[in-house]
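J.: Return atomic coordinates for the entry below.
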Amino acid sequence: MAVETDESGWEVDPDDEWGVAVITTVGRQLKLRREAAGMRAGDFGVAVGYGEDLVYKVEGGKRIPRQEYLDRADEVLGAGGLISAAWEDVKKVRYPKKVRELVKLEGKAVEIGIYECSSVHGLLQTPEHARALMEAAQPPYSADDVQRMVAARMARQSVFERDPAPSIHFVLEEAPLRRPVGGTMVKQQQLERLLEVGSLNHVSLQVMPTNTEAHPGVDGKIELLKFPDGTAVGRSDGAFNGRPTAEPRELRILELRYGTIRAQALPPRESLAFIEKLLGDT
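T.: Got it, this is the predicted structure:
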């Protein structure tokens, strides 16, 4: 059996208090079960296919265990699925803290409004499109980091499957829709994904044509989230230093800008026809 070696991207973020707590607890339980089974760390590492040093790191809460590690540990220690079940919490620690917080907010919102100017919004991206964008970054991410970020981005898209479903409104600029990110096939799949999501009865998708006059979104993207209790939060690259805000006066400014953008964009039906034409021309 090949022994896995240490690699980047699976370290615990020390500033992520929840993540540290989860991995520390899982590591402690693994150590207690191993010791109760009378196994030394080295022997256990051989049994699960990990080096002894990595076993100590996992048990010490210094390294996030892979799902395969937990499954092998469960089998070796005869835990009856209890160790494997920890993956449901462990996998969330793999997502960056900021992404988890955004997912949490999107998961509570009853209405989501998004204007994206420079790319297809993350909630609408296919895995291949997202991967192509991340692989183009400079300085480059490691392959493991790319995989981690793609998984985090795809996890956010569970918002479309919520019941009851939130009302979601997108406005996308034309230019990013024409950019062949990832090549022709990936572009085609991305346009098909936009048509699929735009056809959902709780989703409104609009396109802002390039030949449109200046509008309030030229300074950057806008995101507005509204919650069941009547509260809201929003942010815009071009307002309030880009920070999130829940202040009523500032939210009114963002809502005014977003409403103006939606009014200037193509209506939803015309937008889907526009995307269909782009797909046909690809």
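J.: from here on, contacts and neighbour counts on C-alpha atoms
T.: Noted.
J.: Surely residue 129 touches residue 188?
T.: No: taking contacts as Cα atoms under 8 Å, residue 129 lies outside contact range of residue 188: 10.2 Å.
J.: out of these two, which sits in the busier spot?
T.: Between residue 129 and residue 188, counted using other Cα atoms under 10 Å, residue 129 has the larger neighbour count: 21 against 18.
J.: what's the helix or strand for that one?
T.: Assessed by DSSP states H and E, residue 129 sits inside helix 127-135.
J.: Helix, strand or coil: sort out the residue most central in space within the chain for me.
T.: Residue closest to the mean C-alpha point of the chain, counted by Cα atoms, centre = their mean, is residue 153 at 2.3 Å. For residue 153, the assignment made with DSSP: H, G, I helix; E, B strand; the rest coil gives helix.
J.: Contact partners for it?
T.: Taking Cα atoms under 8 Å, 6 or more residues apart in numbering, we find residue 153 in contact with 99, 122-123, 130.
J.: how does it look with 10 Å?
T.: 95, 99-100, 103, 122-127, 130-131 (Cα atoms under 10 Å, 6 or more residues apart in numbering).
J.: Next: residue 192.
T.: Contact analysis of residue 192 by Cα under 10 Å, 6+ apart lists 126, 186, 198, 275-276, 279.
J.: Among those residues, which are located in strands?
T.: In strands, judged by DSSP state E, none of the contacts of residue 192 are found.
J.: Can you tell me which of those residues is nearest residue 163?
T.: residue 198 (17.8 Å; Cα to Cα).
J.: Nearest residue to that closest one in space, ignoring adjacent ones along the chain?
T.: In this structure, residue 198 finds its nearest non-sequential neighbour in residue 205, 5.2 Å apart by Cα to Cα, 6 or more residues apart in numbering.
J.: Could you do residue 108 as well?
T.: residue 227 (6.4 Å).
J.: element containing the residue lying closest to residue 59 once chain neighbours are set aside, please.
T.: If the residues on either side of it in the chain are set aside, residue 59 comes closest to residue 27, at 3.7 Å by Cα to Cα, 6+ apart. Using DSSP H and E, residue 27 sits in helix 17-36.
J.: What lies in contact with that helix?
T.: 12-14, 37-41, 43-44, 55-65, 70, 73-74, 76-79, 83, 86-87, 89-97.
J.: Apply 6 Å and report the result again.
T.: 58-61, 93 (Cα atoms under 6 Å, 6 or more residues apart in numbering).
J.: Repeat that for stretch 124-143.
T.: 182, 190.
J.: try stretch 247-266
T.: 206-208, 216.
J.: With neighbour count added, can I get those in JSON lines?
T.: Converted to JSON lines, the contacts of stretch 247-266 look like this (neighbours: other Cα atoms under 10 Å):
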{"residue": "206", "neighbour count": "27"}
{"residue": "207", "neighbour count": "25"}
{"residue": "208", "neighbour count": "24"}
{"residue": "216", "neighbour count": "17"}
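J.: Please give the structure of this sequence too, so both can be compared:
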Amino acid sequence: MGEQVSAAALIRSQLRRARVAAGLSQEEYGRRIHYSTSLISAVELGNATPKLDFLKRADDVFDTGGLFVALRELGRREREPVWFRPWLEAEREATQLRCFAAMMVPGLLQTADYARAVFRLDPTLTPDRVEEMVTARLDRQAILDREDPPHLTAVIDESALRRFGVDGTDVLVGQLRHLLACARRPHVSVHVLPQGTGLHPGLLGPFILGCSADGGWMAFLDNQIGGTVVDDVDGVATLLGRWESLRSDALPRQQSIGLIEEILKPWT
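T.: Next up is the predicted model:
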């Protein structure tokens, strides 16, 4: 049985094949898609990952009918853990998302540097695997940039926003600035759960809920080694109840933005 070819390797080989078949040098091809010859070479050698815009332009030049963009989507799904895929499908179809995060900023609102710092906490992950996971996380966030994005409401424990470290101050400052930018988007609501709240149901763990166009709900629970999809009626009802409790204890939207700005002040 032959060795399985990854989507990334397939994209790389087919980009070169299409360029050669069209009789284009790397320099000529670069001019057509408005990218440098050095980047064309790096992509074909596997030393650079082509971005979405790069692949869209390649599809246009070679009239592929969207082949390269489709292969990129296939590659993105290859990087997703099998246990996470059912939730990701639900997340992509959701019209509403509600998430609670106790210890860190939720994945849909993370910067690349913050996500990278989180993934590096696992000593079993190689640098290459960390970068793959960062890319997958940023790809996941693309749902918030669609023409018809879901409305995301996030409740974040204040302690997660004050987790400054000696080596991670710049990372968290950048993350909080990004969080403020997200919180001002019309389809994103960020609410901070104040430190003085005391005991609350969110201490039992983070979760995210998604509602589909037909009104059905599904949830996902994070844990140390993976996660669990919750789609049974009783489980979802329990999490919806806990969500309502957390949301009622959290600060209103504008007060939350003000608190994040206050947390940032000493570091800017």
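J.: Mark which of the contacts of helix 17-36 of the first structure are part of strands, please.
T.: Per DSSP E, strands hold no members of these.
J.: List just the nearest of the residues you listed to residue 238 of the first structure.
T.: residue 93 (30.9 Å).
J.: The nearest residue in space to that closest one that is not next to it in sequence and residue 94 of the first structure, how far apart?
T.: Distances taken as Cα to Cα, 6+ apart place residue 19 nearest to residue 93 of the first structure, at 5.2 Å, with adjacent residues excluded. From residue 19 of the first structure over to residue 94 of the first structure the distance is 9 Å, taken as Cα to Cα, to the nearest Å.
J.: All the strands of the first structure, in order from the start?
T.: 111-116, 167-173, 203-208, 222-226, 232-236.
J.: still on that earlier bit, of the contacts of residue 153 of the first structure, closest to residue 171 of the first structure?
T.: Of these, the one sitting nearest to residue 171 of the first structure (Cα to Cα) turns out to be residue 124, at 11.4 Å.
J.: Show me what the closest one aligns to in the second structure.
T.: Mapped onto the second structure by TM-score structural alignment, residue 124 of the first structure lines up with residue 109.
J.: gap between its match and residue 256 of the second structure?
T.: For residue 109 of the second structure relative to residue 256 of the second structure (Cα to Cα), the value is 15 Å.
J.: cool, residue 153 of the second structure as well?
T.: Applying Cα to Cα to residue 153 of the second structure and residue 256 of the second structure gives a distance of 12 Å.
J.: what do you get for residue 168 of the second structure?
T.: 23 Å.
J.: more neighbours, the two?
T.: Neighbours per residue, other Cα under 10 Å: of residue 168 of the second structure and residue 256, the larger number sits with residue 256, 23 against 13.
J.: Counterpart of that one over in the first structure?
T.: Looking across to the first structure (by TM-score structural alignment), residue 256 of the second structure lines up with residue 271.
J.: correct me, but that match touches residue 205?
T.: No: in this structure residue 271 of the first structure lies outside contact range of residue 205 using Cα atoms under 6 Å: 7.0 Å.
J.: Helices along the stretch 101-250 of the second structure, start to end?
T.: 112-119, 127-140, 158-161, 169-183, 233-249 (DSSP state H, counting those that start in this stretch).
J.: on that earlier part again, how far apart are the helix holding residue 129 of the first structure and its match in the second structure?
T.: Averaged over the aligned pairs, helix 127-135 of the first structure sits 1.1 Å from the second structure after superposition, using mean Cα distance after the TM-score superposition for the first structure.
J.: Tell me the buried residues in that helix?
T.: Neighbour counts using 16 or more other Cα atoms under 10 Å place 127-132, 134-135 of helix 127-135 of the first structure among the buried residues.
J.: Please convert the strands of the first structure to a markdown table, extending it with distance to residue 146 of the first structure.
T.: Shown next, in a markdown table, are the strands of the first structure (distance: least, Cα to Cα, whole Å):
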| stretch | distance to residue 146 of the first structure |
| --- | --- |
| strand 111-116 | 22 |
| strand 167-173 | 24 |
| strand 203-208 | 28 |
| strand 222-226 | 24 |
| strand 232-236 | 26 |
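J.: Residue 200 of the first structure -> the second structure?
T.: Under TM-score structural alignment, residue 200 of the first structure pairs with residue 185 in the second structure.
J.: Let me know how buried the residue mapped onto residue 109 of the first structure from the second structure is, in neighbour terms.
T.: Under the alignment (TM-score structural alignment), residue 109 of the first structure maps onto residue 94 of the second structure. By other Cα under 10 Å, 24 other residues sit near residue 94 of the second structure.
J.: Which residues lie in contact with residue 94 of the second structure in this structure?
T.: Residue 94 of the second structure makes contact with 210-212, according to Cα under 6 Å, 6+ apart.
J.: quick one: which of the residues you listed has the most company?
T.: Those, ranked by neighbours (other Cα under 10 Å): first place residue 210, 25 neighbours.
J.: what's the counterpart of it in the first structure in contact with, if anything?
T.: Superposed on the first structure with TM-score structural alignment, residue 210 of the second structure falls opposite residue 225. For residue 225 of the first structure, the contacting residues are 109, 111-112, 232-233, by Cα under 6 Å, 6+ apart.
J.: give me that answer again for 8 Å
T.: 105-106, 109-113, 232-234.
J.: Let me know the closest of the residues you listed to residue 157 of the first structure.
T.: residue 106 (9.7 Å).
J.: I figured the closest one was touching residue 113, is that so?
T.: No: Residue 106 of the first structure lies out of contact with residue 113 (Cα under 8 Å); the separation is 10.6 Å.
J.: Mind listing what's buried along stretch 183-200 of the first structure?
T.: 186-192, 194-195, 197-198.
J.: where's residue 66 of the first structure relative to residue 57 of the first structure, distance?
T.: 13 Å.
J.: Please apply the same query to residue 258 of the first structure.
T.: For residue 258 of the first structure, the distance to residue 57 of the first structure - Cα to Cα - is 48 Å.
J.: And for residue 247 of the first structure?
T.: Distance, residue 247 of the first structure to residue 57 of the first structure, by Cα to Cα: 44 Å.
J.: likewise residue 114 of the first structure?
T.: Taking Cα to Cα, one finds residue 114 of the first structure at 41 Å from residue 57 of the first structure.
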